[in-house]
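Peer 1: Dropping the sequence and predicted coords here.
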Amino acid sequence: MNAWAAFGIITVASLLFLVVLQGVTLLVGQRIGRYNVVDVIWGLGFVGIAVVALVLGPGDGFRRWLVAVLVAIWGLRLSWHVWRKTAGKGEDPRYEEMLEKRGGGLGVVVRKVFVTQGAAQWFVSLPIQVSAVVGPTHGVGVVVLIVGVGLWVLGFTFEAVGDAQLRRFKADPANKGEIMDRGLWAWTRHPNYFGDSSVWWGVWLIAASAWPGVLTILSPAVMTYFLVYATGARLLERSMSKRPGYPEYQQRTSYFLPRPPRRTSART
């Protein structure tokens, strides 16, 4: 079986997995009365695809296991974090606004939430799928793979540590009404989104360490676009900018890429 035929099998199996996962999550959302449960399975979807690629992929065994382990560590941590963050709370304001504007029917929920997320999971996971069907890494590809793992480690650290720091900050009653500007949050206003983006650029580099993994570059690019401009940092900034102290925080702290906090009043 050639690489493209193997990729076809993996991508179809991944799509079927996502259809089942999103369908079950939709039923759960209907039962509990809130659809933000879909956020919990964002990471789990990638874990499932990584397992599919590991089992069905005929490519280099080392890379398949490496990608599967890295994606599993990232995805399981993220899903656990989101589950703890949303457990016992109401619907996400984003979904409430979407449903109010568009009528709130089941068709809208399916198209705008579940189908959209499933399609995004499939597209962003293309480096995982392709890396499972290509041969061993040689020459300069070894360096690319090592850099990819390093970037994944950097991203995972920013995301996990940033989430932990924010959780501890919010748990302290003395910080009620305050702006989190400590730890990694002093270096970037969105360490979790920066970390997430770095994780996926790292996975892409691992895939790009052997041809034709480099062709999946649009996957991390699209992921970064959504994290920075579409549904991530930019959307959060709109609501946070209205809070007392946040404009000043914006002036001294980098928007996305980490850097030491500024002492000037120049906006970043």
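Peer 2: Nice, I can see it. Computed from a predicted model, the values in this text were never measured in an experiment. Numbers count the residues shown, from 1 in each chain.

Peer 1: going forward, measure contacts and count neighbours with C-alpha atoms only.
Peer 2: Will do.

Peer 1: centre of the chain versus the strand or helix carrying residue 157, how much separation?
Peer 2: Secondary-structure assignment from DSSP states H and E places residue 157 in helix 140-171. Distance of helix 140-171 from the chain centroid (Cα atoms, centre = their mean, to the nearest Å) equals 12 Å.

Peer 1: what's the answer for stretch 23-37, then?
Peer 2: For stretch 23-37, the distance to the chain centre is 20 Å (Cα atoms, centre = their mean).

Peer 1: What of stretch 157-174?
Peer 2: 18 Å.

Peer 1: got the buried residues for that stretch?
Peer 2: Buried residues in stretch 157-174, counted by 16 or more other Cα atoms under 10 Å: 157, 158, 159, 160, 161, 162, 163, 165, 166, 169.

Peer 1: Which elements pack onto the helix holding residue 157?
Peer 2: Helix 140-171 sits against helix 191-208, with contacts defined as 3 or more Cα pairs under 8 Å, 6 or more residues apart in numbering; DSSP states H and E.

Peer 1: then this one, side by side with the first:
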Amino acid sequence: MTIHISDDYYLGITAIITLIYQLIIFLIAFTLQTETVTDFGGGSNVALLAILTIIFSQSNHTRQIIATLFQIVWGLRLGLFCLYRMLKTGHGDSRFDELRQNFSKLLVFFILQMIWIWTISLPVTFLNSPKINGGLDQNFGSVTDVLGVILFIFGFLIESIADLQKFIFRTRRTSSKEFMKTGLWAWSRHPNYFDNIALVSILSPLFTILILLFLSGMPLNERPAHLKQYKAGNWVEYSQHLSRTSCLIPFPPSLYEPLPQFIKSTLFLEFPIYRFNPDSDINNAEGNI
């Protein structure tokens, strides 16, 4: 029998659980002055919501079980991989260089993470909720079911492979001038972000896409990486890499390079906020990064 908690959609209880869980992670991160637990706290929170809502629903229907398992697997892989990577390399996340010691700024980051976690979990939360659970067609195997499974597997593999390739590269590189340009990263400068956006375009709301494109994803990775290569005296080679490699959507370098900048900026989402011009932006970039 389905358990009713707070409301028929489990919105209240999942929000409360996320709030408490993330505040605990925030306090650990701020007290110990470390971001080691941050990404693990995000991924594990996503998995926790899936586990709890399927327990509350008391459901044994195939569609709910598969969707819930997918969310658990995705959340745990992300969280555990990020934790292992941080412990293995000992390298901090550059995004937190200015946040780590600032209570207010770090708290704002965690508030955004709370919203992100709760929002991307909504599809499974709704699916397992009493209001939706009782009215579902429980026969699994429709076209949308099959497409959903294929999309998840495709995206999960791209994200996992891209993260692994980047991790191996970072453990083996010997110079700051080296940058990732092989494997999936030869076709996209951020194949792991493309996977997330491809998945959430169907499985979760617009919020995740906005975060990756305009907040804590691309903006905090693109320009800092450009400035790093410029400072390392590697701008000529790196700028050639930028002109040949799609910013987000995987595409053959030989076809991407001759495309007009207008096409790159629109169809391939290489927005002006990601671009770095040493002649005009160096002072501003150094002040913001």
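Peer 2: It's in. Quick caveat: nothing in here was measured; it's all calculated off a predicted structure.

Peer 1: how big is the angle separating the helix holding residue 157 of structure 1 from helix 191-208?
Peer 2: Computed by axes from the mean of the first three to the mean of the last three Cα atoms, to 10 degrees, the angle separating helix 140-171 of structure 1 from helix 191-208 equals 160 degrees.

Peer 1: Now do the same for residue 123 of structure 2: its match in structure 1.
Peer 2: In structure 1, residue 123 of structure 2 lines up with residue 127, judged by TM-score structural alignment.

Peer 1: Please tell me I have it right and that match contacts residue 202.
Peer 2: No. Checked against Cα atoms under 8 Å, the pair residue 127 of structure 1 and residue 202 is beyond contact range at 10.1 Å.

Peer 1: one step back: how big is the offset of the host helix or strand of the match of residue 123 of structure 2 relative to structure 2?
Peer 2: Using DSSP H and E, residue 127 of structure 1 sits within helix 126-131. By mean Cα distance after the TM-score superposition for structure 1, the fitted helix 126-131 of structure 1 averages 1.2 Å away from its aligned residues in structure 2.

Peer 1: rewinding a little: format the buried residues of stretch 157-174 of structure 1 as TSV; extra columns: distance to residue 32 of structure 1.
Peer 2: Output for these, formatted as TSV (distance: Cα to Cα, whole Å):
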residue	distance to residue 32 of structure 1
157	33
158	32
159	29
160	28
161	31
162	29
163	26
165	30
166	27
169	29
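
Peer 1: quick one: which of these is nearest to residue 140 of structure 1?
Peer 2: residue 157 (26.1 Å; Cα to Cα).

Peer 1: now the closest one, nearest residue through space, not along the chain?
Peer 2: Nearest non-adjacent residue to residue 157 of structure 1, counting by Cα to Cα, 6 or more residues apart in numbering: residue 195, 7.1 Å away.

Peer 1: Over to residue 120 of structure 2?
Peer 2: Spatial nearest neighbour of residue 120 of structure 2, excluding adjacent residues (Cα to Cα, 6+ apart): residue 204 at 5.1 Å.

Peer 1: wait, that neighbour sits on residue 123?
Peer 2: Yes. Between residue 204 of structure 2 and residue 123 there is a contact at 6.2 Å, judged by Cα under 8 Å.

Peer 1: ok, back up a step: isn't the residue nearest to residue 157 of structure 1 up against residue 161?
Peer 2: No. Counting by Cα under 8 Å, residue 195 of structure 1 sits too far from residue 161 to count as a contact (9.6 Å).

Peer 1: rewinding a little: now do the match of residue 123 of structure 2: how many residues are near it, please.
Peer 2: 27 (other Cα atoms under 10 Å).

Peer 1: Relative to residue 31 of structure 1, how far out is it?
Peer 2: According to Cα to Cα, to the nearest Å, residue 127 of structure 1 stands 34 Å off from residue 31 of structure 1.

Peer 1: and if you look at residue 225 of structure 1?
Peer 2: Residue 225 of structure 1 sits 33 Å away from residue 31 of structure 1, going by Cα to Cα.

Peer 1: Which residue of these two possesses the greater neighbour count?
Peer 2: Neighbour count, other Cα under 10 Å: between residue 225 of structure 1 and residue 31, residue 225 has more, with 15 against 10.

Peer 1: Counterpart of that one over in structure 2?
Peer 2: By TM-score structural alignment, residue 225 of structure 1 lines up with residue 210.

Peer 1: Tell me what angle the helix or strand containing that match forms with helix 191-203.
Peer 2: Using DSSP H and E, residue 210 of structure 2 falls within helix 206-214. Using the same axes, to 10 degrees, the inter-axis angle of helix 206-214 of structure 2 relative to helix 191-203 is 160 degrees.

Peer 1: average gap between helix 206-214 of structure 2 and structure 1?
Peer 2: Looks like 1.8 Å for helix 206-214 of structure 2 (mean Cα distance after the TM-score superposition for structure 1).

Peer 1: Can you point out the buried residues in that helix?
Peer 2: In helix 206-214 of structure 2, counting by 16+ other Cα under 10 Å, buried: 208, 209, 211, 212, 213.
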